[in-house]
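> Next comes the sequence, and after it the predicted model I'd like to discuss.
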Amino acid sequence: MFEKVAKETDNKIASWETDTAIGTGPFSLELADQTQIILARNEDYWGKDFYKGLPPMTKIIHPIFKSNEDGNLKFQNGELDVMQQFVPQIWKMWEADKPVGTYLQDKPYFSPGSMPMFMINTTKPGLDDVEVRKALAHAVDYGSIAETAMSGYSSQVLASLVVPDGAEDAWLDRDKAKADGWTFDAAKAEEILQGAGYAKGDDGFYAKDGVKLGPWKLITPQGWTDWNAALEIVAKNFQAIGVDASTNFPQQAQTSTAFQNGDFDMGCWSVAGTNPAAPWQRFSDVMSNVDMAPLGQTAYRNFGRWENDKVNDLLETAAAAPDDASKKEAITALDDLYRAEVPAFPLMYRPDEFFEFNASNWSNWPTEDNDYAPPMFRGAGNDWLFKLKKIGG
């Protein structure tokens, strides 16, 4: 195809545009609308010799739901075979004799691969004060978020931008994260505010020099149930220490635009998960001062517009580290700056991809006891598409 395009465009492929979906994978696009996406098996797939055949399913139908609850109900009832969305207390499904499973058989059921981040707009009066940001980090009950909002799928959050207990663990300095960071301590949060000169007014909220801490809105998309629940906990935590905060859950597109344009107070949003460039990419997402976008213009990183004259040099050093020892040293230096300035902080850990299957229609799903493929929907996870077996087929 590209040979044909090259001839038609006189080798100017970079300027060529098409609205026709193209691809060379085992499935091709058959239909896409507001309710579903349907992929049809590519009978001429080039990889069928490598995989020793084509996938056993002729179509993949991806329904589009308005909320997690809709999808979870369909999944529990066997109307979905596999999915990667958040399911509260998924173990209750198999306790109710539903043929549901996850890759890991025991808690936390999923390996950590990302950290939903509590974004702070550091251009806002009050939030531009690092002592306020430190107090907010101490005010959050991370354990409650892990057990309720995340159904126990998250381990205890550390004061670090490195994801622990997984592929990135080698870059984590746990001792520093514990000694120089924060944990849930409401009394400590108020102590920090008072030490920074803030005092409670008659309304019960802290203020200093006419700047009141709030009212602030905490945003994240409507229907993202775990993030919605997490922010409800955070809002109550902030109210409890004398910071005026409440939740607001717009639609996803509106939320994304608000973060990118800096039109928000605080909220929960995503940064880079575990990947070959992590954790460097995550530090860049949260802290980079390269090409800072003014308020009202689209930013693609550092949505909180946190400014610092040291971070870019540290990011360059980490990106160019020639060996593991120097990379850890550079990552630790970035983490030290992150803890000192608190431009944002993680609320929980989340798997890079949830992997949940319902074995009503298909068997031979990959699990830790049947580990022929990883629990992924890309890359090496392609293997399980070829090795599932139709029940009764």
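All right, it came through fine. Residues are numbered from 1 along each chain as shown.
> contacts, neighbours, all on C-alpha from now
Will do.
> distance of the residue lying closest to residue 335 once chain neighbours are set aside from residue 327?
In this structure, residue 335 finds its nearest non-sequential neighbour in residue 160, 6.0 Å apart by C-alpha to C-alpha, 6 or more residues apart in numbering. Distance, residue 160 to residue 327, by C-alpha to C-alpha, to the nearest Å: 16 Å.
> Looking at those two, which is more packed in?
Using other C-alpha atoms under 10 Å, the more surrounded residue of residue 160 and residue 327 is residue 160, with 26 against 18.
> Now do the same for that one: helix, strand or coil?
When classified by DSSP: H, G, I helix; E, B strand; the rest coil, residue 160 comes out as coil.
> contacting residues around it?
Contacts for residue 160 (C-alpha atoms under 8 Å, 6 or more residues apart in numbering) come out as 172, 177, 181, 335, 338-339, 345.
> Got another one to weigh against that:
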Amino acid sequence: MEVPVEVTVEVPVEVTVEPIEEPTVAYERGETLYTTGTAWSPPSDWNPVTNWNYATGVIGLLYETLFLYDPLANEMVPWLAESGEWIDDDTYEVKIREGMTWSDGQPITAADVKFTFELGEQFAGVPYSSLWDWLDSIEQVDDYTLQFQFSDPLYHQWSRYLYMTAIVPKHLWEDRTEEEVTAGANENPVGSGAYLYETHSQDRMVWVKNPDWWATELLGLEAAPKRIIDLVNRSNNVSLGMLLQGDIDWSNNFLPGIKDLVTGGYGIEAYYPEAPYMLSANTACLWLNLTKPPMDDPEFRKALAFSIDVSQIVDVVYGGIVQASNPVGLLPSEGWLQYLDEDLVAEYGFSYDPDQARALLADGGYVDTDGDGFVEAPDGSPIELSVIVPFGWTDWMESINVIARSAQAVGINVQPEFPDFGGYQDQLYGGTFDMAINNFGSGLSNTPWTYYDWLFRSPIRDQMTNGNFGRYDNQEVFDLVVELDKTPLDDKAAMQEVMSALQEIQLAELPVIPLWYNGAWYQANTSVWGNFPSAEEGAPKYFPIFWNNYVQFGALLALTELEPAEAE
């Protein structure tokens, strides 16, 4: 019994482009960069504190962070901060650049940074309020120097706050109520970044270049486009048509047929000129509900892992634009992959091997007792499992068809199901699912601690909204995740010791099955702009993503190296 998989990946010969709302102002095309791939609803929020629903570019283009993070070089890039360092085990000192101003002309000082972080102490609804569980105080030494004093420093978490927390102007925010800070739209925003709010409509966000951006004078940087217009997604197919017609310059959509787009003379570039075409952004994992048999049996989980033909997902579903994951799921970035324990992977890892899957099932007492082609549990009870992804997520829908077919081929009765997103989320967070694909917390960062904190989030609650959806309960693992967080990032030997301990348990128990790396979807049309980020020799090397909370990974700096196409 098999689940059919039918996938067609090609570039449409004719693409119908739906009419979009015409702007009230005609912008000079050669000065305007059109982007898409982030927003799926009209822009309505410019609040960088509530960092999950803001308009594309609010953090990165409008508001800025103390540091940027460059995942390609695995480097923290000083930004609003001129420098930052641990001056002892419990004290982190930040020096702010002198000579920076907000877009209203007021100076940016250490007082703004202190105020921003103290919002987390003042209001429980601020996303980084938990920082104050282990941050004691912030001392402003002078106008440009701060010292953060920690009671119990969590080095990895803190390093992320440095490039994920947008600094806001104290003089405009200090009189705001908790509701305004945590739920306000922040209309008429004043920031520090390369762009200013100009206007928005139902289908677009329009940013205009800040003529007084501090980085021009202090760092010699200037963003090339006078305007950035981020278009709200209608569908990936519509975005594909607009990209081909040159109405979009920079797309962060998942688009089919990348090989044909890049090699077919359409003037389209991806990050790599050949497979996999895309950088990797996160790890798609098969989550197993360990509170339900037979998923509570590690040997069954291993059999399932050996049964899955990931190459079918990589090559057929995605057309070669993603990569298969290593068995522990660490992303292929220098910051993570340096800690992959190859010896453990060689000893305990898994790969597609249906014969090994069948042998593991037989050894575990899983046999087909009634002749229907599917194994029963050791106690003779039938095994009927489902694997879920949200309806409409077509690449994941096709992927779980492959997973179900692979499992069925070795005798495990798995059926794909496609609830709407709300139903999917309810099952995942509430722990009522059997199996599910998810990648929400596996995204790229400067430390693999973020990945393991997601895999092994504790404590286990009725609702698990931020990871450990399968309810894997192992105090040794939970303690190792905390130990990793408390290990200085520059102590690589100590980090490797903890990382190896985590990977050994992970591979032995296999509570989650990493399968493939979702791509950092990126396509550029070179008819108007050139010198886009690319792996090609001589091209800028930046992580080319405008998704929320990713602009500070490289897209901002890439804007300073774009050139008009005719100048190439």
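Received it, and whenever you're ready, just let me know what you need. Predicted, not measured: the structure shown is a model, and the values here were computed from it.
> picking that back up, turn the contacts of residue 160 of structure 1 into a markdown table, including secondary structure and distance to residue 98 of structure 1.
Compiled in a markdown table, those are given as follows (DSSP: H, G, I helix; E, B strand; the rest coil; distance: C-alpha to C-alpha, whole Å):
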| residue | secondary structure | distance to residue 98 of structure 1 |
| --- | --- | --- |
| 172 | coil | 39 |
| 177 | helix | 41 |
| 181 | coil | 42 |
| 335 | helix | 43 |
| 338 | helix | 44 |
| 339 | helix | 44 |
| 345 | strand | 37 |
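> which one of the residues you listed sits closest to residue 323 of structure 1?
The closest of these to residue 323 of structure 1 turns out to be residue 172 (C-alpha to C-alpha; 15.6 Å).
> How much space separates the aligned partner of that closest one in structure 2 from residue 446 of structure 2?
By TM-score structural alignment, residue 172 of structure 1 lines up with residue 340 in structure 2. Residue 340 of structure 2 sits 15 Å away from residue 446 of structure 2, taking C-alpha to C-alpha as the criterion.
> follow-up on the earlier one: would you mind giving the contacts of residue 160 of structure 1 as JSON lines with neighbour count and distance to residue 32 of structure 1 added?
Shown next, in JSON lines, are the contacts of residue 160 of structure 1 (neighbours: other C-alpha atoms under 10 Å; distance: C-alpha to C-alpha, whole Å):
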{"residue": "172", "neighbour count": "21", "distance to residue 32 of structure 1": "42"}
{"residue": "177", "neighbour count": "19", "distance to residue 32 of structure 1": "46"}
{"residue": "181", "neighbour count": "20", "distance to residue 32 of structure 1": "46"}
{"residue": "335", "neighbour count": "23", "distance to residue 32 of structure 1": "43"}
{"residue": "338", "neighbour count": "21", "distance to residue 32 of structure 1": "42"}
{"residue": "339", "neighbour count": "20", "distance to residue 32 of structure 1": "44"}
{"residue": "345", "neighbour count": "25", "distance to residue 32 of structure 1": "37"}
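> Hmm, residue 330 and the match of residue 172 of structure 1 touching each other?
Yes: counting by C-alpha atoms under 8 Å, residue 340 of structure 2 does reach residue 330; the two are 7.1 Å apart.
> one step back: which residues touch the match of residue 172 of structure 1?
Counted by C-alpha under 8 Å, 6+ apart, residue 340 of structure 2 has contacts 330, 499-500.
> ok, now with 10 Å
326-332, 496, 499-500, 503 (C-alpha atoms under 10 Å, 6 or more residues apart in numbering).
> Dump these into TSV; add distance to residue 242 of structure 2 as well.
Formatted as TSV, those follow (distance: C-alpha to C-alpha, whole Å):
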residue	distance to residue 242 of structure 2
326	35
327	38
328	38
329	34
330	35
331	31
332	31
496	46
499	45
500	47
503	44
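> What separation is there between residue 86 of structure 2 and residue 135 of structure 2?
14 Å.
> and those two? which has more neighbours close in?
residue 135 (19 against 14).
> Without its sequence neighbours, what residue ends up closest to that one?
Spatial nearest neighbour of residue 135 of structure 2, excluding adjacent residues (C-alpha to C-alpha, 6+ apart): residue 150 at 4.3 Å.
> ok, how many other residues are close to that neighbour?
Neighbours around residue 150 of structure 2, by other C-alpha under 10 Å: 19.
> quick one: it and residue 93 touch, right?
No: Residue 150 of structure 2 lies out of contact with residue 93 (C-alpha atoms under 10 Å); the separation is 11.3 Å.
> Between those two, which contacts overlap?
Contacts common to residue 150 of structure 2 and residue 93, judged by C-alpha under 10 Å, 6+ apart, are residue 138.
> can you give me the helices for the stretch 151-300 of structure 2?
With helices called from DSSP state H, counting those that start in this stretch, the stretch 151-300 of structure 2 shows them at 155-164, 170-173, 178-183, 214-219, 236-245, 258-263, 298-307.
> residues in structure 2 aligned with stretch 300-311 of structure 1?
With TM-score structural alignment as the criterion, stretch 300-311 of structure 1 aligns to 466-477.
> Give the buried residues for that stretch.
Using 16 or more other C-alpha atoms under 10 Å as the test for burial, stretch 466-477 of structure 2 gives 467-473, 477.
> same deal with stretch 52-67 of structure 1?
Neighbour count says stretch 52-67 of structure 1 has 54-55, 59 buried, by 16+ other C-alpha under 10 Å.
> Mind listing the shared neighbours of residue 340 and residue 330 of structure 2?
By C-alpha under 10 Å, 6+ apart, the residues touching both residue 340 of structure 2 and residue 330 are residue 503.
> tell me the SS of residue 552 of structure 2?
Classified using three-state DSSP, residue 552 of structure 2 is helix.
> brain fart, residue 188 of structure 1
Classified using three-state DSSP, residue 188 of structure 1 is helix.
> Any idea how many residues pack against it?
Other residues close to residue 188 of structure 1 by other C-alpha under 10 Å number 17.
> Hmm, it is touching residue 138, no?
Yes: between residue 188 of structure 1 and residue 138 a contact is recorded at 6.8 Å, counting by C-alpha under 10 Å.
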